[in-house]
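In: what would the 3D arrangement of this be:
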Amino acid sequence: MTFDPVLPPAVLAVVAVALVGLRAVALRRAAGAGHRALLRWTTTTVAMLLLLVAAARPGSGAAVEPGSGQPRQAGANVYFVVDRSEDSALTDLDGTQRMSKMRRDIDELITAHPGARFAVIAFASRPAIEWPLSEDTWSLAPVVDALTPYAGLTAASANVNAGAAANVLRYQLIAAGQQYPHAPNLVYYLGSGAPESSVPQGTFDTGPVDGGAVLGYGGGAALRDIAGQLGLPYVQRGVGEALPRPDSAEASAEPGDPAATDGRVEYYWAFTMLAALLLLIEIFLTTRDLLRARATRREVPT
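Out: From the prediction side, this is the model:
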């Protein structure tokens, strides 16, 4: 088992020492309040320790060499810019909803980029980061499955800004360039092009990207403009058509890159799930105690 902590080990050590001190103080009070209080102290302490272990990111496979200070460079940074406006709820002539096609295409593209890190930026009239850049595809899968068209006035066809995600994408690319300087950046834009919109449209001024495509599920004119802004090919998604396949330079880090490492299986999610379960139990017991105390105060005569 290897570790790839989200914070420097020294910081995690300081947090661990502080936690031990605080829980030791709480232990004195719990020990004098009976077995139930001591049991609750134990479950809360275990939950906190599990979160610390999760922050150390245990896993199997290669990790960053201790003291190197450099993130892993294997694989590409892949950004999915997804149109979740009312237009994505439309059903095309083949009887399939556009959003359903988008989810299917995203799943296929994830498979086509093994070892990559992925991010999901959704938009309608405004952008939102649905999934920050991460190589955890196991947790990403349910996020993609849950992508549905937004509801409400801000998602209406007349209010859609096809370039709403431009600034968010630009800053994400800048951050990725600083964190993963040797990794290629790929952008896949999936949208309808806001053909009925009456609001000003944003412009993608992100600088050059290393690959990807603009995948069209509706009006082509605006989408071709976006493809030109990003320097990417435009691909109209039709029935039975294959997605563009990334070449080897796009799909992975540069050959021979000394920072590149083998894939790594993360286990942090198991520790966070256990911690969440223990904390939910504590929240339930605390809420029950508060309700009982309130009921007791009401019963006491004034």
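
In: C-alpha from now on. contacts and neighbour counts both.
Out: Noted.

In: hey, which helix is longest across the protein?
Out: Ranked by residue count, the top helix of the chain under DSSP state H comes out as helix 268-299.

In: list the buried ones in that helix?
Out: Burial within helix 268-299, assessed by neighbour count using 16 or more other CA atoms under 10 Å, is assigned to Tyr268, Trp269, Phe271, Thr272, Ala275, Ala276, Leu278, Leu279, Glu282.

In: in a markdown table: those residues, plus distance to Leu38.
Out: Shown next, in a markdown table, are the buried residues of helix 268-299 (distance: CA to CA, whole Å):
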| residue | distance to Leu38 |
| --- | --- |
| Tyr268 | 27 |
| Trp269 | 27 |
| Phe271 | 22 |
| Thr272 | 23 |
| Ala275 | 18 |
| Ala276 | 19 |
| Leu278 | 14 |
| Leu279 | 15 |
| Glu282 | 12 |
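
In: now do the strands in the stretch 1-150 of the chain.
Out: 2-3, 58-60, 77-83, 117-123, 127-134 (DSSP state E, counting those that start in this stretch).

In: what packs against the longest one?
Out: By that I understand strand 127-134. strand 117-123, helix 137-145 (3 or more CA pairs under 8 Å, 6 or more residues apart in numbering; DSSP states H and E).

In: by how many degrees do the last one and strand 117-123 diverge?
Out: Orientation check (axes from the mean of the first three to the mean of the last three CA atoms, to 10 degrees): helix 137-145 against strand 117-123 gives 20 degrees.

In: contacts for helix 137-145, please.
Out: Residues outside helix 137-145 that contact it (CA atoms under 8 Å, 6 or more residues apart in numbering) are Arg103, Ile106, Asp107, Ile110, Phe118, Glu130, Trp131.

In: burial of Asp248, as a residue count?
Out: In this structure residue 248 is Ser, not Asp. Neighbours of Ser248 under the rule other CA atoms under 10 Å: 11.

In: for the comparison step, fold the sequence that follows:
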Amino acid sequence: MIFQPVLHPALLLVFLIPIVVLAAIGLGRSSAPSERWRWVGRIGMAVLLATILLRPGLPGGSAETLSANTDVLLVVDTTASSIAEDWGSDHQPRMDAIKKDIQAVMDRYPGARFGLISFDREAEMRVPITADTTALRSALDGLTPEVTQNSRGTSIGVAAPLLKDALDLIRNSTEARGRMVFYFGDGEQTADSTPESFADSAKLTDGGMVLGYGTKQGGKMRQTTGTVDGGAAPYIEYQGQPALSVIDQDNLRTIATELGVKYELREPGKKLALPDPPTTTTSGTASTGGHVGTAIELYPYAAGLLAALLGVEMANALAQLIRLRRGALAARKEH
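Out: Next up is the predicted model:
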């Protein structure tokens, strides 16, 4: 089951709980069976409306689109610094901006296949190269930084060998496809070793970008435990003060040079100018009729049930109004 909520789930609860409580009170005070069933219907309408706003769906759908013969590999920093709170004037976590930019990349290359590599102490292939964008979105929703207690320092190049292996696999496939790499991170090297080089991937890369997140002033990072405890976690401390994560643009420029792509510092309000797909994949190879993964939307079924319950509620209200008017007319005639 996949959810793509229109509103934050917390806001949905704020909306739903009072309505259900009031309806439950009305249900408890009703004695007539018909009236009790009406309150049950009202509770059902509230639940159905909340379901619609959650936009549930099932993976496995598909949509016809342009096939660009391009494979895009996303390399994402998921260390504690990825949630450093220095994005924008309201100090949002960097990961919020990263996820938004990844969505922009997906929108920029419709029909492309995508793969997701995340890294902290180790690199992990979260999503092997696929045209199923629903799987990618689900993986992005689940991107969280490593547990603070397990953090032992991270090399910003730890994903380099895995990236090269993934690019080699794509190159050795039977179909010739363009290859793009996008690296999302802050360039902060916290391991004692020298960062691994991405140079071996340059000859396998046809385009992409290195995108940097963070500020010179740095941002505080909250602890992560891997559990849901319902409250705001305390900040990570160093020598009795909140630890700060500071962007290292020199390291990010080095990674861009090794990959042979452009580097850009991301800033709030600045539109992301993404490169064109490789010319070898758009000249005579793009075709219509391809399919990419989408969710099978379930909310229309909830909407249909809601419409039916609303129709019953309106019919009951109209019948009650007619009875009241007839009663009023009868009372006038008696006087």
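
In: just name the most buried of the strands of the stretch 1-150 of the first structure.
Out: strand 77-83 (a mean of 28; mean count of other CA atoms under 10 Å).

In: would you check the span in the second structure matched by that one?
Out: Alignment of strand 77-83 of the first structure against the second structure: residues 71-77, by TM-score structural alignment.

In: check the fit of that stretch onto the first structure and give the mean distance.
Out: Stretch 71-77 of the second structure, aligned to the first structure and superposed, deviates on average by 0.3 Å (mean CA distance after the TM-score superposition for the first structure).

In: now the residue most central in space within the first structure: how far from Gln178 of the first structure?
Out: The centre of the first structure sits closest to Trp131, judged by CA atoms, centre = their mean, with a distance of 2.2 Å. Trp131 of the first structure is 19 Å from Gln178 of the first structure, where distance means CA to CA, to the nearest Å.

In: ditto for Gly21 of the first structure
Out: Gly21 of the first structure is 37 Å from Gln178 of the first structure, by CA to CA.

In: the two: who's more crowded?
Out: Set Gly21 of the first structure next to Gln178 and count neighbours by other CA under 10 Å: Gly21 wins out with 12 against 9.

In: which neighbouring elements make contact with the longest helix of the first structure?
Out: When contacts are defined as 3+ CA pairs under 8 Å, 6+ apart, helix 268-299 of the first structure packs onto helix 35-55.

In: one more time with 10 Å, if that's ok
Out: If contacts are counted by 3 or more CA pairs under 10 Å, 6 or more residues apart in numbering; DSSP states H and E, helix 268-299 of the first structure sits against helix 35-55, strand 58-60.

In: any chance of these in TSV, with distance to Phe3 of the first structure too?
Out: As requested, those are exported to TSV (distance: least, CA to CA, whole Å):
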stretch	distance to Phe3 of the first structure
helix 35-55	9
strand 58-60	5
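
In: ok, back up a step: now distance to Val160 of the first structure too, for the strands of the stretch 1-150 of the first structure, in a markdown table please.
Out: Below are the strands of the stretch 1-150 of the first structure laid out as a markdown table (distance: least, CA to CA, whole Å):
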| stretch | distance to Val160 of the first structure |
| --- | --- |
| strand 2-3 | 43 |
| strand 58-60 | 42 |
| strand 77-83 | 9 |
| strand 117-123 | 8 |
| strand 127-134 | 11 |
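
In: now do the contacts for Gln229 of the first structure.
Out: Thr203, Phe204, Asp205, Thr206, Gly207, Pro208, Leu223 (CA atoms under 10 Å, 6 or more residues apart in numbering).

In: which of those sits closest to Ser60 of the first structure?
Out: Ranked by distance to Ser60 of the first structure (CA to CA), the contacts of Gln229 of the first structure are led by Pro208 at 34.8 Å.

In: is it true that the closest one touches Ile174?
Out: No: assessed by CA atoms under 10 Å, Pro208 of the first structure is found out of contact with Ile174, at 11.2 Å.

In: hmm, back to that, closest to Leu153 of the first structure out of the helices and strands packed on strand 127-134 of the first structure?
Out: strand 117-123 (13.4 Å).

In: how big is the offset of that closest one relative to the second structure?
Out: With mean CA distance after the TM-score superposition for the first structure, strand 117-123 of the first structure departs from the second structure by a mean of 0.3 Å once superposed.

In: helices and strands around that strand, which ones?
Out: Applying 3+ CA pairs under 10 Å, 6+ apart, one finds that strand 117-123 of the first structure contacts strand 77-83, helix 98-112, strand 127-134, helix 137-145, helix 166-179, strand 185-191.

In: right, and these - which one's nearest Glu241 of the first structure?
Out: helix 98-112 (10.8 Å).

In: start and end residues in the second structure for that closest one, please.
Out: Under TM-score structural alignment, the match for helix 98-112 of the first structure in the second structure covers residues 94-108.

In: list the buried residues in that stretch.
Out: Neighbour-count burial for stretch 94-108 of the second structure flags Arg94, Met95, Ala97, Ile98, Lys99, Asp101, Ile102, Val105, Met106 (criterion: 16+ other CA under 10 Å).

In: also stretch 260-278 of the second structure?
Out: By 16+ other CA under 10 Å, the buried positions in stretch 260-278 of the second structure come out as Gly260, Val261, Lys262, Tyr263, Glu264, Leu265, Arg266, Pro277, Pro278.

In: in CSV, list the residues you listed along with secondary structure and distance to Ile83 of the second structure.
Out: Formatted as CSV, those follow (DSSP: H, G, I helix; E, B strand; the rest coil; distance: CA to CA, whole Å):
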residue, secondary structure, distance to Ile83 of the second structure
Gly260, coil, 28
Val261, coil, 25
Lys262, strand, 24
Tyr263, strand, 21
Glu264, strand, 19
Leu265, strand, 17
Arg266, coil, 15
Pro277, coil, 30
Pro278, coil, 32
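
In: do you have the helices of the second structure handy? List them.
Out: With DSSP H as the criterion, the second structure has helices spanning 9-29, 33-54, 94-108, 133-141, 160-171, 249-259, 279-282, 299-334.

In: can you add distance to Gly153 of the second structure and give the ones you listed back as JSON lines?
Out: Putting the helices of the second structure into JSON lines (distance: least, CA to CA, whole Å) gives the following:
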{"stretch": "helix 9-29", "distance to Gly153 of the second structure": "34"}
{"stretch": "helix 33-54", "distance to Gly153 of the second structure": "38"}
{"stretch": "helix 94-108", "distance to Gly153 of the second structure": "19"}
{"stretch": "helix 133-141", "distance to Gly153 of the second structure": "23"}
{"stretch": "helix 160-171", "distance to Gly153 of the second structure": "17"}
{"stretch": "helix 249-259", "distance to Gly153 of the second structure": "16"}
{"stretch": "helix 279-282", "distance to Gly153 of the second structure": "39"}
{"stretch": "helix 299-334", "distance to Gly153 of the second structure": "44"}
